[in-house]
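**Student:** any chance you could fold what I've pasted below:
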Amino acid sequence: MNFNRHLILASNSPRRQELLRHAGFEFKVRTKEVDESYPEGTPPEEVAKYLASKKGAAYKIDHQNEVLLTADTIVKLNDEILGKPQNYEDAKRMLTALSGKKHEVITGVCIKSKEKEVTLDDTTLVYFKSLTEEEIDYYITNYSPYDKAGAYGIQEWIGMVGIDKIEGSFFNVVGLPVHKVYQALLSF
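**Tutor:** Predicted structure coming up:
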């Protein structure tokens, strides 16, 4: 992929890095701590895009040739946002809540350069089968999903055995709607 700009991925996520690499982009990773709070009353479907923009605002574009990409993924069950679990009990609570239900995975993305900024998002519906307590315990113990929204990674064991179907982009659930990001980056 011949992208003639210096792409900076502002994310520690190994999954986002892998997805961008597989999409053919070369990039540098640059990260900083950004407060991931959002205004109370923000509609859940707007939170991921808000946080991606907030992360983007934390960076200054130094050179004309740089393009920065930030992202945030949330899991929405009914109107509750399930972020990253704090501990084992929190992960178990989230997976128990998701068991046997449909939920939404929403990823917001901010791409910016010196001359422009684009924000986008994508939503995928995920349908979990009913999970047993043993399956939930096995997954948390063996995969430690503490860095994942909703306490799971679709590309891991639980996604293989516990998800009946999805509607939308698989890669969005992994953490980046690659099809939309690819098109947006080409516009830079």
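**Student:** going forward, measure contacts between C-alpha atoms and count neighbours the same way
**Tutor:** Noted.
**Student:** and the strands in the protein?
**Tutor:** For the chain, applying DSSP state E gives strands covering 6-9, 27-29, 66-77, 80-82, 102-112, 117-128, 163-167.
**Student:** can you redo those as TSV with distance to residue 43 and mean neighbour count?
**Tutor:** Rendered in TSV, the data for those read as follows (distance: least, C-alpha to C-alpha, whole Å; neighbours: other C-alpha atoms under 10 Å):
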stretch	distance to residue 43	mean neighbour count
strand 6-9	26	20
strand 27-29	30	15
strand 66-77	11	25
strand 80-82	10	16
strand 102-112	12	25
strand 117-128	14	20
strand 163-167	21	15
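**Student:** structure for this one too, so we can compare:
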Amino acid sequence: MKLILASQSPRRREILGRFFRDFDVIPSQISEESNFQDSIAHVIEVARKKAWDVYKEHDGTVIGADTVVTLDGKILGKPKTPEEAKQMLGLLSGKVHEVITGYCIIHEGKEILGHEVTKVKFRELDKDEIEWYVSTGESLDKAGAYGIQGKGGVLVEWIKGDYYNVIGFPMKIIVELERLGFSFS
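**Tutor:** Prediction:
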């Protein structure tokens, strides 16, 4: 069985590679937008579109995933500018937010859909800390403007749930792949 990750995320590639050595990376070219306002429905739909986009062109078991950060029910996407990153980090300062990842695994033409929700609390951040973090460059390609696995970990007071979900690849996906017959390497 051929395993395909439909993502260009180096973090997803790294986590999948910890468990399975043999897989291909074929990023989907679809937009990360959906018609859903509900965060969970949104990430599942985007993951589903990514997976089908790659599956229709390639044989194998395809994994699509999408991650968002939500605060008070509002999705905080990937910031486009340093100013937008600073604004997002200011909103998250001292508050609990949710990181939600939706996934779609297409195996032998059938979908396995799921999601994971992790709660994350940021410390109270002052302006200098936000300026410093944005100056590292880490914030611009990440939902919610931070990466917990890098320097952004210092912003976090606590998490409740799957740490790997906060990075964008929940362990539920790994478990599903093992159930489908993929062997850990």
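**Student:** export the strands of structure 1 to CSV and append columns for distance to residue 145 of structure 1.
**Tutor:** CSV is the format used below for the strands of structure 1 (distance: least, C-alpha to C-alpha, whole Å):
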stretch, distance to residue 145 of structure 1
strand 6-9, 22
strand 27-29, 22
strand 66-77, 14
strand 80-82, 13
strand 102-112, 16
strand 117-128, 16
strand 163-167, 16
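**Student:** for residue 142 of structure 1, find the nearest of those strands.
**Tutor:** Across the strands of structure 1, residue 142 of structure 1 has its closest neighbour in strand 163-167 (17.8 Å, C-alpha to C-alpha).
**Student:** and residue 82 of structure 1, what pairs with it in structure 2?
**Tutor:** Superposed on structure 2 with TM-score structural alignment, residue 82 of structure 1 falls opposite residue 76.
**Student:** thinking that match is in contact with residue 100, fair?
**Tutor:** No. Counting by C-alpha atoms under 8 Å, residue 76 of structure 2 stays clear of residue 100, with 11.0 Å between them.
**Student:** what sits closest to residue 6 of structure 1 if chain neighbours are left out?
**Tutor:** Spatial nearest neighbour of residue 6 of structure 1, chain neighbours left out: residue 66 (4.7 Å); criterion: C-alpha to C-alpha, 6 or more residues apart in numbering.
**Student:** contacting residues around the one you found?
**Tutor:** 5-8, 113-114 (C-alpha atoms under 8 Å, 6 or more residues apart in numbering).
**Student:** what's in contact with the longest helix anywhere in structure 2?
**Tutor:** For structure 2, the helix with the greatest residue count under DSSP state H is helix 39-55. Identification of contacts with helix 39-55 of structure 2 by C-alpha under 8 Å, 6+ apart yields 6-7, 26-36, 61-68, 70, 73, 75, 100-106, 113-115.
**Student:** what does stretch 139-155 of structure 1 give?
**Tutor:** With C-alpha under 8 Å, 6+ apart as the test, stretch 139-155 of structure 1 has contacts from 73-75, 82-88, 91-92, 94-95, 156-160, 163, 173-174.
**Student:** report the buried residues of it.
**Tutor:** By neighbour count with 16 or more other C-alpha atoms under 10 Å, stretch 139-155 of structure 1 contains the buried residues 139-140, 144-146, 148-154.
**Student:** which part of structure 2 matches it?
**Tutor:** Stretch 139-155 of structure 1 covers residues 133-149 of structure 2 once aligned (TM-score structural alignment).
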